[in-house]
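Chemist: How does the following fold in three dimensions:
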Amino acid sequence: MARGVQFLHDNEMIHNNLHGGNVLITQSNQAKIADYICPQTTELNEKTTPQYIVYMSPEAIKKTTMRSKPSDVYSLGILFLQVATQTPPTPIEDSELTEVQRHKPHLDDITGNPLLPVIIQCLNILPARPSIGHLCSRINIAKHSPQNVMSGALHRIKDSPELGSSLASGKYKIKWSKCKTLPVPMQGSNATIIDDVIYIGGGECPGADDEYYIFMYHQKENRWTRLQARLPQHGGVIININNKLTVLGGMESVTNISTNKVLTLQNNRWISLYSDMNTARYKPAALSYQHYTIVAGGKDNNVVLNTIEVFNLSNNQWTISKTFLPTPMWIISATTSYGAFIIAGHHTIIGCSNTGAYITTLDNILKPELSSTSSADDNKWIVLAAIPYWNATIVPQTTPPVIVGGHDDQFNTTDAIMVYDDSINIWKTVSVLPLKCCRTTMVTTHNSIIMAGGVTEYKTPQTIKSTTLTTVMIGNLVEQ
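Modeler: As a prediction, the model looks like this:
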């Protein structure tokens, strides 16, 4: 249904009369929109029968505006509600209530349904209603929710309640305890896990030479060791490719020039096992998904990038995705969530620029043949609420997304742990870190989360250097 309406809107046409009686189902269970008669008409449809008035937007009923694209989106929202509840829509008759409040009894019946936030956005008053392009992206993401696709390839915290949803429910909190401290102070690093060993590096350290080393945390023994092999580059992304420790991009130690090198640890040596990236990238975001590795944004010397490239392990090739970031970004982090790709970070080359968060489907990233354009396409991305703190950290492998720490525009750090609330498009504080800091590193393990390093005072180069942390804490979900 949504794709049919998108076709109309893309061609500057309005259906003007969407309701349950105009949706036909084929023998192959495909929905087809019928009764589209007047392509040029935006006048109110005076022939709408009483039982179909419920599908009309409030502005159309009040005749405060001609029928419009947002009116079609509202009608789709009511249709989606009918599909989700399998019940004809019967809102509360009270003109003092909002549309969401009028339909609340039916909305309460589908709590947990991945379509619920989509429906709520469709019922919003103008101008908060989404465009049909954004709506189709949201539906595509909802199709990959746990209620519709149970994919073992998507990473989640195992053997414990899921972190994001558990914190969002208000029934759980995080209990923190100390671990063995880092061998050196470290901030802005990234980490990965291979065979229960946590590898951390790629960040900034007060001791400059430490930036070229990776440190290993052995969870069972609660101890840290340093890899003997020194990296020839720093500021790259540490990642697990095919159960091998790999570093993507960064800046070369000799020239201080961004690099596209992809190095893999083998026999305690860094070798070129996989193909190099197409573009040099310093501090990009990267993650592995199935047999793909996705790298987004970063900085190529003085140019902040908006490109995304995908490594396919099966053919050892990098491909530039036809889906671009909605804006050039660096010092960013990314995660996956039930078929969605979520990215957050800085918009410009300036360290304290706007911090944005965006979501699209993994299909948009991994299957460029589905894209209709080779340039940036905002309709492929949904803009989440701006993250209220700079230099916050996305916790990997959480649903809904979780961010921790950061600092405000006065460089005051926070201990906030925030979860994204999709229904009202805000980041809400649900718990706290054991200390106020920014640029910490977060790792999700089998049944816990680990924070390592960070900065407590991000005000001057001197305070950054002197307050860079060696602290390592482990957090476990416990009932309130």
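Chemist: hey, let's count contacts and neighbours off CA atoms from now on
Modeler: Noted.
Chemist: Please point out which parts of the longest strand anywhere in the chain sit buried.
Modeler: As assigned by DSSP state E, the longest strand anywhere in the chain is strand 426-437. Under the neighbour-count criterion of 16 or more other Cα atoms under 10 Å, strand 426-437 has 426-434, 436-437 buried.
Chemist: and this one, so I can compare the two:
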Amino acid sequence: MDPYGHELRSLVLKGVTTDDQRTELGRGAYGRVFPVKYCDMICAAKEIHSVLVEGVGQGVMQQTIKSFLEECRRCSELRHPNVIQFLGVYYPSFAGAGGALQLPVMVMEMMANSLTALVHKHNIPTHIKFSIVHDVSLGLRYLHSHDPPIVHRDLSPNNILLTTHYVAKISDLGVAKVIDDSRKKMTKVPGTIDFMPPESLADNPSYGSPMDVFSFAGIVLHTFNQEWPSPCESVKLDNETRKPVALSEVERRQKYIDKLTGEAEALKPMVLDCLEFDPKMRPTIRVVCEQIQARKDDCNTKRGFSQDVITLHQQVEHLHQQVQQKNIEIARVKNENEDLKQNLGSSRSFTTASHRDLKPVEKPISEEQQKTSTLKPDAPPLMPILPSNRYCLEWTQLAHLPYPMYDAFVAVQGKKVYVAGGRSPIENAKHQVYVYDVNADQWDQLPPSGHYQGIPQIVGGKLTIIGGRLSATNIMTNRVSTLDRTSQSWTSYYPDLISVRSKPGVVTHLQHVIVAGGLNDNETPVVQNDIEILNWTENLQWRKVSINLPVPMWGFTPTISNDNLLIVGYCDDVMEHCRNAFMIPINEVTSKGQTDGALHAWVPLTSATHWRTALIPNSCPPVTIGGDDDDFSPTASIKYSDDTKCVDRGRKVASLTSPRCAAAVAAISDNAIIVLGGYTKGDTWANAKKSSITTVELAQAKLMY
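Modeler: Below is the predicted model of the structure:
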């Protein structure tokens, strides 16, 4: 029992730590958010503003804390992949005006961004916009279907948070209310005025789920137009009579509705219905979900997106939440054991429940969920790969590569892993393109693209191979080939590069494809340091970026980590493999407003400890796998670092099953990776080629008890 009479003991966390600065992540009217660490997980913590409880009287202070704890209790009951995951509360010491006072702090999962920030920073592709608003509608449907129903009352872009894979989650339920028959009235809603329905501004407003439906229309306008939908004044002067005339809610937002064009135009009827003045005339969120799903499917079909790709991370987030909850339950059992020992003054070990027996709450899995699972149906649930000593990687050997291979490049789309361009002792192997089906655990061969040493990427939902050498002549090329899945042939769907490039670094970010460096001369290979970029949603031409690479380089795989473009391990202009690492904010590369010669934007990081190491794509913090040590002996180490100034000099968190170097790594979800090929002896190129392997292994994180 906490000091204020709430039975929240089971929600209290122990072992939560924070840095001295308590860096602020966000701020609202009632509190601020800062990072904390719990069970070696970086989490977000929300605390009450101290000014709300200092010098306000005992009654007001207790009521403020009571309301905050009520939010915690409510959040603890919610489990949905599109609602922020509550982890618990903790009580740091705080010196108030009346003496020592402990204020509760809410701990939640850490998110990468808010919808407001994403819209402000990036030009978002249409398919991601559809995915975001659909996620929000699913989260609202869950809240409205809760028993009893929950109304958010302050739905705005500031309260929509996003994972690194742009899965949207509803947060900040501080002003949410439970609907029951005895409570249909309320005081004026403290919300974001531009997204609030007219009934919430009445003197004695009634509330219900239509409030959130109205606000959701504003979310749609904000997301698709990428600007804040500020309504005009509620009255205007008639041009003839010069008398004030009341405007409808639709008229107040008409200019934003008119901007819904292209594929978003199909959402106009739904938005108009959601903005009805009369709450009874608005559709239910269930109807809204169905309408958005239909429009989203149309968009994905037109652009060639697989439903597996679009829905995959929904399942991943749900499993991630289950694992987090299990971690919390285990930690609580341990805390209870410690409390029992201290209270009874005994050295005996009292165990109220074995943490080995704790299991996540069983959830029924639908046929649709089974189809979208990234692993075989009989595989255990995925665990998040976390930088923690509490986790190890459990390896499963999969079907071998068709040929031994190293220095290969991979692209992932849902349950498919595409491999191209690798070196092999089998000469013909480098000309081939292969696809691995994770569920079927089998390899298939695709038609050759006509150029090898090119980089496979998924661009706009399509398998594309960029650059390389022409198979027929061995001449370097600027070709960009795209697989037509219907005819199973390669076409020129996207424009060719400006420059010929073999083995460049390639990465995609939202609607951009970034191609950097590579070799560009057939007689005497010259290593490039320039960068080209394509906005595939515009399907125009490649353009040169004014910011060059820090040094000429080739044969590397860049990645995006925490909104930064990260490079580690590359070949330089004298054909030596380097351990240097560099980082630059991705916006500085994708922005069109750069100035020439802005090389200072690259930040040199502490050199990696290994050569030819692989990065887990989009890992944050960066996670490196394998590589050669100083003696050119392959290592099995898997490392991460939460220091932004270094890459793999951090903690070793796991190991490969055996040492290997120049392996290809594919992240098939947030929870599992596939490691393909590599070599086991790297003192010479001949030995590397000779010791290349066909091994393919799946890594899943497993909790160590």
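Chemist: ok so, going back, can you tell me which of the buried residues of strand 426-437 of structure 1 comes closest to Ala229 of structure 1?
Modeler: Each of these was scored against Ala229 of structure 1 by Cα to Cα, and Cys437 proved nearest at 30.0 Å.
Chemist: What is the aligned counterpart of the closest one in structure 2?
Modeler: Matched by TM-score structural alignment, Cys437 of structure 1 corresponds to Arg660 in structure 2.
Chemist: That match reaches Tyr679, doesn't it?
Modeler: Yes - when contacts are counted by Cα atoms under 8 Å, Arg660 of structure 2 is listed as touching Tyr679 (5.4 Å).
Chemist: Quick one: the buried residues of strand 426-437 of structure 1 as CSV, columns for distance to Thr468 of structure 1 too.
Modeler: Shown next, in CSV, are the buried residues of strand 426-437 of structure 1 (distance: Cα to Cα, whole Å):
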residue, distance to Thr468 of structure 1
Ile426, 30
Trp427, 26
Lys428, 27
Thr429, 24
Val430, 25
Ser431, 23
Val432, 19
Leu433, 16
Pro434, 15
Lys436, 12
Cys437, 9
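Chemist: Closest one of the residues you listed to Ser258 of structure 1?
Modeler: Closest to Ser258 of structure 1, out of all of the buried residues of strand 426-437 of structure 1 and judged by Cα to Cα, is Cys437, at 27.9 Å.
Chemist: State the distance from the closest one to Gly188 of structure 1.
Modeler: Per Cα to Cα, to the nearest Å, Cys437 of structure 1 is found 11 Å from Gly188 of structure 1.
Chemist: hey, what's in contact with both of the two?
Modeler: Contact criterion Cα atoms under 8 Å, 6 or more residues apart in numbering; residues shared by Cys437 of structure 1 and Gly188: Gly454.
Chemist: and stretch 465-477 of structure 2, which stretch of structure 1?
Modeler: Using TM-score structural alignment, stretch 465-477 of structure 2 pairs with 247-259 in structure 1.
Chemist: and the matching stretch, how far from the chain's centre?
Modeler: Per Cα atoms, centre = their mean, to the nearest Å, the displacement of stretch 247-259 of structure 1 from the mean C-alpha position of its chain is 27 Å.
Chemist: close enough to count as contact, Arg501 of structure 2 and Leu519?
Modeler: Yes - Arg501 of structure 2 is within contact range of Leu519, at 5.3 Å (criterion: Cα under 8 Å).
Chemist: More neighbours: those two, which one.
Modeler: Arg501 (29 against 25; other Cα atoms under 10 Å).
Chemist: In structure 1, what residue corresponds to that one?
Modeler: Counting by TM-score structural alignment, the partner of Arg501 of structure 2 is Arg281.
Chemist: and what of Ser633 of structure 2?
Modeler: Under TM-score structural alignment, Ser633 of structure 2 pairs with Asn412 in structure 1.
Chemist: now its match: how far from Thr460 of structure 1?
Modeler: Using Cα to Cα, Asn412 of structure 1 is found at 12 Å from Thr460 of structure 1.
Chemist: So the two - more neighbours on which side?
Modeler: Taking other Cα under 10 Å, Asn412 of structure 1 and Thr460 do not tie; Asn412 has more neighbours (16 against 10).
Chemist: quick one, what contacts the more buried one?
Modeler: Per Cα under 8 Å, 6+ apart, neighbours of Asn412 of structure 1: 457-459.
Chemist: One more: Ser561 of structure 2?
Modeler: Contacts of Ser561 of structure 2 (Cα under 8 Å, 6+ apart): 618-622.
Chemist: Taking those, tell me the two that lie furthest apart.
Modeler: The widest separation within these (Cα to Cα) is 8.7 Å, between Asn618 and Pro621.
Chemist: Report the set of residues contacting both of these two.
Modeler: Common neighbours of Asn618 of structure 2 and Pro621 (Cα under 8 Å, 6+ apart) are 561-562.
Chemist: When the two are compared, which one has more neighbours?
Modeler: For Asn618 of structure 2 and Pro621, the more surrounded residue by other Cα under 10 Å is Asn618, and the numbers stand at 21 against 18.
Chemist: Let me see the contact set for that one.
Modeler: 559-562.
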